[in-house]
Every structure is written in C-alpha cells, then in structure tokens.
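> can't give you the sequence, but here's the structure:
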C-alpha cells in the first residue's frame, strides 16, 4: 500500500516489489528496479539448493576454512547437476 511505502521511505528503506495487477492508481515505481526483483528468484533458488546439503545447514565444523571448503564443494555439485 502507498502509506506503507511512504513510511518505509521516511526511514530510508526502498521497497522494491510489484504493485497489484488490478491497481487503479498509477504505479509509483520505476520499471528498472522491478527487473531486479524479477531476477530475485534465481538467488532464492540457489540458496534453497544449498539447503539440501545438511552439512552446510547444521554446521558441525568449527573452522571457517572447513566450512568454506564444503560450501565450495556443494556449489560445484550444484553446478555439475545443472549440466
């Protein structure tokens, strides 16, 4: 809603989400920023794929080096599965 957008703007927060398709008032957002919103699903999908690796979710490793190694291995496996 427009009042919510105004309250967020007063706090310095930029809301980037599409208006309802049946909105009567003219849109208040620029289309360029909405294109960024439309590509957001790719990031969310990738994070969801990383959630399939229990070792990354639970994080048993105490050292960041080991965790980072498993993170990179998971990313490589995801990339290989896509091809």
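Sure, I can see it. Being a predicted model, the structure only gives us computed values, none of them experimental. Numbering: from 1, shown residues only.
> going forward, measure contacts and count neighbours with C-alpha atoms only.
Will do.
> packing partners of the helix or strand that contains residue 75?
Secondary structure from DSSP states H and E places residue 75 in helix 64-82. Using 3 or more C-alpha pairs under 8 Å, 6 or more residues apart in numbering; DSSP states H and E, the elements in contact with helix 64-82 are helix 40-50, helix 54-58.
> try it against this one:
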C-alpha cells in the first residue's frame, strides 16, 4: 500500500457512501472507485493540477 492510499478499514466505511448505485445509465462507469478516490485525495493534499497526477492513479 502506498502512503497515498487510504487504509482498508477506512475504505470499508467510506465505500457505501462513495459507491452509490447509478440512477442514470448514461456515461461510462468508473473503473475503480477506490483508485479514483485516492487520486482525488492526492490532488487535494498536494494542490497539484490534474495533469500532474502520478501514473499509479491512472490517467488524469
């Protein structure tokens, strides 16, 4: 686990709040909600622009 990722215990508590069922079937579903959430937290922590998101979080 990278130091930028949230711990498993915290994700288990947050997952029901973050991964709500989709009401609108349009658009592409997220590939991995936890990875996306960790990427958002990284951006908030560093203040970096989205284009500087590390490759470990997937494409910006």
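The structure has been received and is ready for your questions. Values in this document were obtained by computation on a predicted structure and should not be read as measured data.
> drop the TM-score for these two in here.
Scored against TM-score structural alignment, normalised by the length of the second structure, the superposed chains reach a TM-score of 0.30; 39 aligned residues with a C-alpha RMSD of 3.6 Å.
> so for the helix holding residue 75 of the first structure, what gets flagged as buried?
Applying a neighbour-count criterion of 16 or more other C-alpha atoms under 10 Å, one finds 67, 70, 71, 74 buried in helix 64-82 of the first structure.
> and it with helix 40-50, angle?
If you take axes from the mean of the first three to the mean of the last three C-alpha atoms, to 10 degrees, helix 64-82 of the first structure sits at 110 degrees to helix 40-50.
> ok, back up a step: now tabulate the helices and strands packed on helix 64-82 of the first structure in a markdown table and tack on mean neighbour count and distance to residue 32 of the first structure.
Listed next are these as a markdown table, based on neighbours: other C-alpha atoms under 10 Å; distance: least, C-alpha to C-alpha, whole Å:
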| stretch | mean neighbour count | distance to residue 32 of the first structure |
| --- | --- | --- |
| helix 40-50 | 12 | 13 |
| helix 54-58 | 12 | 34 |
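> for residue 34 of the first structure, which of the ones you listed is the nearest?
Closest to residue 34 of the first structure of those, according to C-alpha to C-alpha: helix 40-50, at 9.9 Å.
> about what we covered before: pipe the helices and strands packed on helix 64-82 of the first structure into TSV and attach distance to residue 81 of the first structure per row.
What follows is those, written out as TSV (distance: least, C-alpha to C-alpha, whole Å):
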stretch	distance to residue 81 of the first structure
helix 40-50	11
helix 54-58	17
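> quick one: closest of those to residue 3 of the first structure.
Nearest of these (C-alpha to C-alpha): helix 40-50, 24.7 Å.
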